[in-house]
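[1] Have a look at this fold, sequence not included:
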């Protein structure tokens, strides 16, 4: 598991447990042992199973943890995602932190799955964005993949995206071309993407060398189709901007290669999962 994820798990446990779980310490017998299941109260897609498992084992390495449904699996209401057995105190101490991770990440995966299903049968990828919970980006983007979506850039360091605010500061084509050449010389493996808000911008960007893809921002289906025709397959085209489950099929039908949806991460709700405790 990534060191950043382990650090997040430890931070979450520290945040919740602090100096100790007083309720379990005083109200749960020390020698009590139990079995527990994490059960779905609604349908969804699994993500975060190994994270939740790590939470339980971090609290108590002697717990027995069985992942019943691996990441990426669909489940229905009543589905059992995980079984845990061991110290009742440990189970109850770990419960909320484990569920917080699992509920949030299953929610992101389920949201991604809904968008992926909505564009069928069009051969278009569903991309996430950088609109993620601070500190959770790796987990949330992994959840998008579990739902069938595709990760766009992980951060500012692995992919160039020249957006509207960059263009507001430096938009003339010769300057853009010079910057692209410099980047290609110094960072040859990095993809270059430019944001276009108008078809005139699309036409201008097609004159540049070294561009890999265009972001077509807030264009309706008609303009998107025009842009697809203008580009003629020379560049990868991403559509973005306020696209919902109700509108995404029309966007997918325009012929763009990818559709980015910030709502995959910034607006996904946590799924309703619960931990049911049984006697040993």
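    Received, thanks. In this text, all values refer to a predicted model and were calculated from it rather than measured experimentally.

[2] okay, CA-based contacts and neighbour counts for the rest of this
    Fine.

[3] Show me what counts as buried in the helix or strand containing residue 11.
    Residue 11 is part of helix 3-17 when elements are defined by DSSP states H and E. Using 16 or more other C-alpha atoms under 10 Å as the test for burial, helix 3-17 gives 5, 9, 12, 13, 17.

[4] hang on, the second one packs against residue 55?
    Yes. Between residue 9 and residue 55 a contact is recorded at 6.6 Å, counting by C-alpha atoms under 8 Å.

[5] Between the buried residues of helix 3-17, which sits nearest residue 222?
    Taking C-alpha to C-alpha as the measure, residue 222 lies nearest residue 5 of the buried residues of helix 3-17, at 42.7 Å.

[6] Comparison target, given below:
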């Protein structure tokens, strides 16, 4: 995270913040507040804090809210006190992280609220911003969701392109079992039945209709002697997520939580300013 923040600051500041350096005295001291401009869920305060501290470790960053808290328009989420030049130079980088991660948390919360009353869990995917995956997955958790596999290294998921090469589902599952539990993506009921009989532990039901999802749940519960988890994915929206959850699937994975989410708007407002020599 620290290298990422350092790189982000370098991208924005470059050779120097020319406007601030020309206008703001070196010994100016400010108190500033980060204020929510929309209702939502806060996430990324620690990242924002580190953006300021990277420029000046003497800056005081006081959290009013915690990651995962609800925030309303006009509420303060943090207070910053320190050298004016450093605070203003770090402002945009800090807010960019905070806004992006809070947007993910807020969107996730909308989905988790919609499936309340069911046993279905909302999952993220690997459709994340390069190098921001760990932060974005934390944001999903702040919104009440759960994390799917982090990368290609920590869980087996046999997808359609794998099956274009190894066309035999049973053989693919048998090979993958050497790594432990196996999840496999299926696109129809016949593939589902084969996956169940071949020992799959988790079955991803890709772009299936509500009718197909209900059928899949019934079949698995009927013919499988062990617990097989079912994950619905593809075409999930806030309009249909509750209906999908009511089919009885265990998980719903949603790529849009991270790949196309709208940021939650925040602003930084200077509320006090003085020269340190005063």
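    Perfect, thanks for sending it. Remember, it's a predicted structure, so these values are computed and weren't measured experimentally.

[7] before we move on, the earlier item: mind giving me the packing neighbours of the helix holding residue 11 of structure 1?
    Secondary-structure packing of helix 3-17 of structure 1 (3 or more C-alpha pairs under 8 Å, 6 or more residues apart in numbering; DSSP states H and E): helix 49-59, helix 88-118.

[8] closest one to residue 134 of structure 1 among the ones you listed?
    Closest approach to residue 134 of structure 1 among these (C-alpha to C-alpha): helix 88-118, 13.6 Å.

[9] In structure 2, point out the residues matching the closest one.
    Aligning helix 88-118 of structure 1 against structure 2 (TM-score structural alignment) gives residues 84-114.

[10] and the matching stretch, how far from structure 1 on average?
    In the superposition with structure 1, the average deviation recorded for stretch 84-114 of structure 2 is 0.4 Å (mean C-alpha distance after the TM-score superposition for structure 1).

[11] Okay, buried residues for that stretch please.
    84-109, 111-112, 114.

[12] any idea where the helices of the stretch 51-200 of structure 2 begin and end?
    84-114, 133-142, 160-165, 169-176, 189-197 (DSSP state H, counting those that start in this stretch).

[13] Of the ones you listed, which is nearest residue 241 of structure 2?
    Closest approach to residue 241 of structure 2 among the helices of the stretch 51-200 of structure 2 is made by helix 84-114 (7.1 Å; C-alpha to C-alpha).

[14] Report the angle between the closest one and helix 45-55.
    170 degrees (axes from the mean of the first three to the mean of the last three C-alpha atoms, to 10 degrees).

[15] Residue 276 of structure 1 matches what in structure 2?
    That one, residue 276 of structure 1, aligns with residue 269 by TM-score structural alignment.

[16] Quick check: that match is in a helix.
    No. Residue 269 of structure 2 is assigned strand when assessed by DSSP: H, G, I helix; E, B strand; the rest coil, not a helix.

[17] Pull the contacting residues for it.
    By C-alpha atoms under 8 Å, 6 or more residues apart in numbering, the residues touching residue 269 of structure 2 are 32, 33, 34, 35.

[18] and the residue nearest to residue 275 of structure 2 when sequence neighbours are not counted, what is it in contact with?
    Spatially, and ignoring its direct neighbours in sequence, residue 275 of structure 2 is nearest to residue 28 (4.4 Å; C-alpha to C-alpha, 6 or more residues apart in numbering). Residue 28 of structure 2 makes contacts with 83, 84, 85, 273, 274, 275, 276, as judged by C-alpha under 8 Å, 6+ apart.

[19] Looking at the buried residues of helix 3-17 of structure 1, which one is closest to residue 209 of structure 1?
    Out of the buried residues of helix 3-17 of structure 1, the member with the shortest distance to residue 209 of structure 1 (by C-alpha to C-alpha) is residue 5, at 38.9 Å.

[20] how close does the closest one get to residue 140 of structure 1?
    11 Å (C-alpha to C-alpha, to the nearest Å).

[21] circling back: what's the match for the residue nearest to residue 275 of structure 2 in structure 1?
    So, by TM-score structural alignment, residue 28 of structure 2 is matched to residue 32.

[22] any idea how far its match is from residue 91 of structure 1?
    11 Å.

[23] can you check residue 168 of structure 1 too?
    Distance of residue 168 of structure 1 to residue 91 of structure 1, computed by C-alpha to C-alpha: 54 Å.

[24] quick one: stretch 151-162 of structure 2 aligns where in structure 1?
    Counting by TM-score structural alignment, stretch 151-162 of structure 2 corresponds to residues 155-166.

[25] What lies in contact with the matching stretch?
    130, 153, 190, 191, 192, 193, 194, 195, 196.
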